[in-house]
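Enquirer: next comes the sequence, and after it the predicted model I'd like to discuss.
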Amino acid sequence: MPVHVLSYDTAHPGDTRHLEAALGRFAPESVRRLALLVKTEGNASVNDFSREYGMLSARQAITRFGGSNLAEGATMLFSTGCEGVISPFGYAFIDVDDGTTTPSGGEKGLVFGGACSRKVAAEEIGTLAHALLVADTVRQGMKDLAIGPDDVQLIIVKTPLLGESRADPAAARITSAFSKAVGALGAALALGEIAPEHVVPEAFDRDHSLFGRRAMVFSSSEGGNVEVLIFANRAGAASDWIIHTGGFSDLLDASGIRRTLEEAGCRLDADGTLADADTLGAAFIKAGIASNGRVRQYRTTIRTSDLDMDKHVRASMSGLAGSILGTCRMFISANTVHQAPEGAGLCAFIVRKAGA
């Protein structure tokens, strides 16, 4: 089983004790590929440095475990925002060389991989060049995994914002939502979900009839690069895991999440709760709300409150999804602009194969 899916808790953004314990299960020289996807507490503003603190601590822990080359080659995506019942935690995806060879065909199994772009120039952020760079980065990641767009089930995209340290009088400052919109259209372009002629600046966060269904995008002001983490089911991959992606219609649509779990091979009990927690390796949920702020025609204050919209959404979805999954370890991100139909969302689950 070369691909391992592990999760670990954190006591604070810089806590790596459980990460180090998870890594300690493997011989450092056997690790071919490593990725972390982490939720940290924090205010999620551009002046919140919990992500940087967490990433630095994780990089140091990986270096102690396997050296600087492993740390430099690892994909580490940290997302702030643990509102509601989301527990601060991390997923560790580890591809290990166990000495076995796998056929090129046969049953599909989980593979994962990351890619990172060059630094996005300040004047490029929020432009067509930004979207095309996202598409190129996704294509780079797919090429490295020897997969095509049809194999991809989920892409996590981290796209840059223009922080104060990169401010340029000639550069248009953009919001987090706009950066997500640009990243989402770029990913959809790479997957063939949206035609190139539709990926134009006039469509960014305006034409909500354009959307993909296999990318979850979040933005950050650190780094300045586009980073992607790709999950796919590849024929012949020696893995006990598979990933399946689905969708839901709004913040109240528990049936959409349950349907996706069942399609992935999970069993639900009579109450609609995940019956066997050991079958679930990872849960990814991207939730949003329509631009008018309504859910099933009812007015909400999600878009008009003094509390940031994304915080409302993450908290709301954490209760709904947590009641089905029976866990607080959930990677939940907000704002589905160009990532799902307006007001809808997407979810993906990594599950253990039957009999594995």
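Expert: Yes, it's here.

Enquirer: contacts, neighbours, all on C-alpha from now
Expert: OK.

Enquirer: quick one: furthest residue from the center of the protein?
Expert: Farthest-out residue of the chain from its mean C-alpha position, per Cα atoms, centre = their mean: P169, at 32.0 Å.

Enquirer: is that one part of a helix or strand, or is it coil?
Expert: coil (DSSP: H, G, I helix; E, B strand; the rest coil).

Enquirer: name the helices or strands packed onto the one helix or strand G281 maps to?
Expert: Element membership of G281 [criterion: DSSP states H and E] is strand 280-287. Applying 3 or more Cα pairs under 8 Å, 6 or more residues apart in numbering; DSSP states H and E, we find strand 280-287 packed against strand 3-9, helix 309-325, strand 331-334, strand 345-352.

Enquirer: so which of these is nearest A282?
Expert: strand 345-352 (5.0 Å; Cα to Cα).

Enquirer: next one: that closest one to chain centre, how far?
Expert: 11 Å (Cα atoms, centre = their mean, to the nearest Å).

Enquirer: kindly report the same for stretch 65-83.
Expert: 13 Å.

Enquirer: measure it end to end?
Expert: Stretch 65-83 has its terminal residues 31 Å apart, counting by Cα to Cα, to the nearest Å.

Enquirer: contacts for that stretch next, please.
Expert: Contacts with stretch 65-83, where a contact means Cα atoms under 8 Å, 6 or more residues apart in numbering, come from 20, 23-24, 28-29, 33-44, 50-51, 54-55, 59-60, 62-63, 88, 113-115, 158, 218, 227, 229, 311, 314-315, 318, 333.

Enquirer: just the residues you listed: which are in strands?
Expert: Applying DSSP state E to the contacts of stretch 65-83, the entries found in strands are 33-40, 113-115, 158, 218, 227, 229, 333.

Enquirer: this is the comparison structure:
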Amino acid sequence: MNVNVFKIPQRSPDDLTGLETLIQQGTIDPATIVAIMGKTEGNGCVNDFTRGFAVQTLKFYLQAKTSIEQAKTVIYVMSGGTEGVLSPHLTVFTRENDSAEGDRRWGLVLGVHHTRNFLPNEIGTLTMIHVVAAGVKTAIAQAGLTPEHVHFVQIKCPLMTADRLDNSPIPDSYKSMAYSRAASALGVAVALGEIDPEHLTDADICHNYALYSSVASTSAGVELQNCEILVLGNARDSTSDFVIGHGVMQHALDIDAVKQAIASTGSPDRIINVFAKAEADPSGKILDRRHTMLDDSDISHTRMARAVVGAVVASVVQDPMVYVSGGSEHQGPAGGGPIAVIA
């Protein structure tokens, strides 16, 4: 498997000039695109339509370049919110089959999967966990990976708008984002053997934060009703020039974890992009100091957390064009989150 990764700046959610240039130059064959992750400049909350706008623009563009069927197979993960210094951009993943003579090396491989659509009463439940776990296992097998060599699992998951809440046990649309992210993350943990599914209950979701995945990154959006799964890891028979490593931030200011994740790639001077999760510590404290992110009624705590972690990561790599997603329920320890680096 030959995987390539391209980081492309954007002037707006519908700006594809950078992608178009790479395609015109022959650097990217649009038929080989399997996943696109993006940071868009909306609020990252329920009514952030920059995510759907970006996905719609990409789908129409790729349909014209390839086909409607091919464009539907791509994983689209748009994460809203570029608070602070975060800079809007796309990360494009391509995948090609190797030739028999390819030079094999320890390098990046990937797998993808689209789950079925979820009913409103399934979002944020054990059913969602089990469906996601099965999808993650499928993507791992597609990539030719073993669980111990998985470094990052990115999932785009659904949320519920007010008109769908009548059929859901979740009280409001904003909380549906957290429950959807949480169940998706626990699905990753189950698939990778990080937790025992036999002891999981619905009551654990968004409550028992001792249960988490160290490699899951989940992002909820109104633009889909299923989960789109991207699994990234390293394998010995790759022909990719890229490699991925990861770490786990214990708190929002954990610079050491950022540095360790970078070092784990073995190529600290050749970073392509950094992918991190961020949340306001539910204890109300960071490093034993009180924070007020959870008490602010004007600005969502997920937006504040993105700004903090974005600044921390950008200060280490000296590049504000990094992917930081807010809301890390069951994604790393409470108040922290996984961080992955591609070099």
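Expert: Received it, and whenever you're ready, just let me know what you need. Predicted model, so just to flag it, every value in this text is computed and none were measured.

Enquirer: overall similarity of the pair, as a TM-score.
Expert: Remark: TM-score between the superposed chains equals 0.92 [TM-score structural alignment, normalised by the length of structure 2]; 339 aligned residues with a Cα RMSD of 2.1 Å.

Enquirer: quick check: the strand holding G281 of structure 1 compared with structure 2, mean distance?
Expert: Its matched residues in structure 2 lie on average 1.2 Å from strand 280-287 of structure 1 after superposition (mean Cα distance after the TM-score superposition for structure 1).

Enquirer: on that earlier part again, of all the helices and strands packed on strand 280-287 of structure 1, which one is nearest V152 of structure 1?
Expert: Across those, closest to V152 of structure 1 is strand 345-352 (Cα to Cα), at 11.6 Å.

Enquirer: for the closest one, packing partners?
Expert: Using 3+ Cα pairs under 8 Å, 6+ apart, strand 345-352 of structure 1 sits against strand 241-248, helix 254-264, strand 280-287.

Enquirer: rerun that using 6 Å as the cut-off
Expert: strand 241-248, strand 280-287 (3 or more Cα pairs under 6 Å, 6 or more residues apart in numbering; DSSP states H and E).

Enquirer: including distance to C82 of structure 1 and mean neighbour count, could the ones you listed go into CSV?
Expert: Shown next, in CSV, are those (distance: least, Cα to Cα, whole Å; neighbours: other Cα atoms under 10 Å):
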stretch, distance to C82 of structure 1, mean neighbour count
strand 241-248, 21, 23
strand 280-287, 13, 22
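
Enquirer: what's the helix or strand following the strand holding G281 of structure 1 in contact with?
Expert: Once the chain leaves strand 280-287 of structure 1, the next helix or strand it forms, by DSSP H and E, is strand 294-295. With Cα atoms under 6 Å, 6 or more residues apart in numbering as the test, strand 294-295 of structure 1 has contacts from T300.

Enquirer: try stretch 254-267 of structure 1
Expert: Applying Cα under 6 Å, 6+ apart, the contact partners of stretch 254-267 of structure 1 are 244, 246-248, 275.

Enquirer: can you do 7 Å?
Expert: Stretch 254-267 of structure 1 is contacted by residues 244-248, 274-276, 279, 320, 347, 349, 351 when judged by Cα atoms under 7 Å, 6 or more residues apart in numbering.

Enquirer: in stretch 138-145 of structure 2, what counts as buried?
Expert: Buried residues in stretch 138-145 of structure 2, counting neighbours by 16 or more other Cα atoms under 10 Å, are found at 138-141, 143-145.

Enquirer: returning to that earlier point: can I get the contacts of stretch 254-267 of structure 1 in a markdown table including distance to R296 of structure 1?
Expert: Compiled in a markdown table, the contacts of stretch 254-267 of structure 1 are given as follows (distance: Cα to Cα, whole Å):
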| residue | distance to R296 of structure 1 |
| --- | --- |
| H244 | 27 |
| T245 | 24 |
| G246 | 20 |
| G247 | 17 |
| F248 | 13 |
| L274 | 26 |
| A275 | 29 |
| D276 | 32 |
| T279 | 33 |
| L320 | 16 |
| C347 | 20 |
| F349 | 26 |
| V351 | 31 |
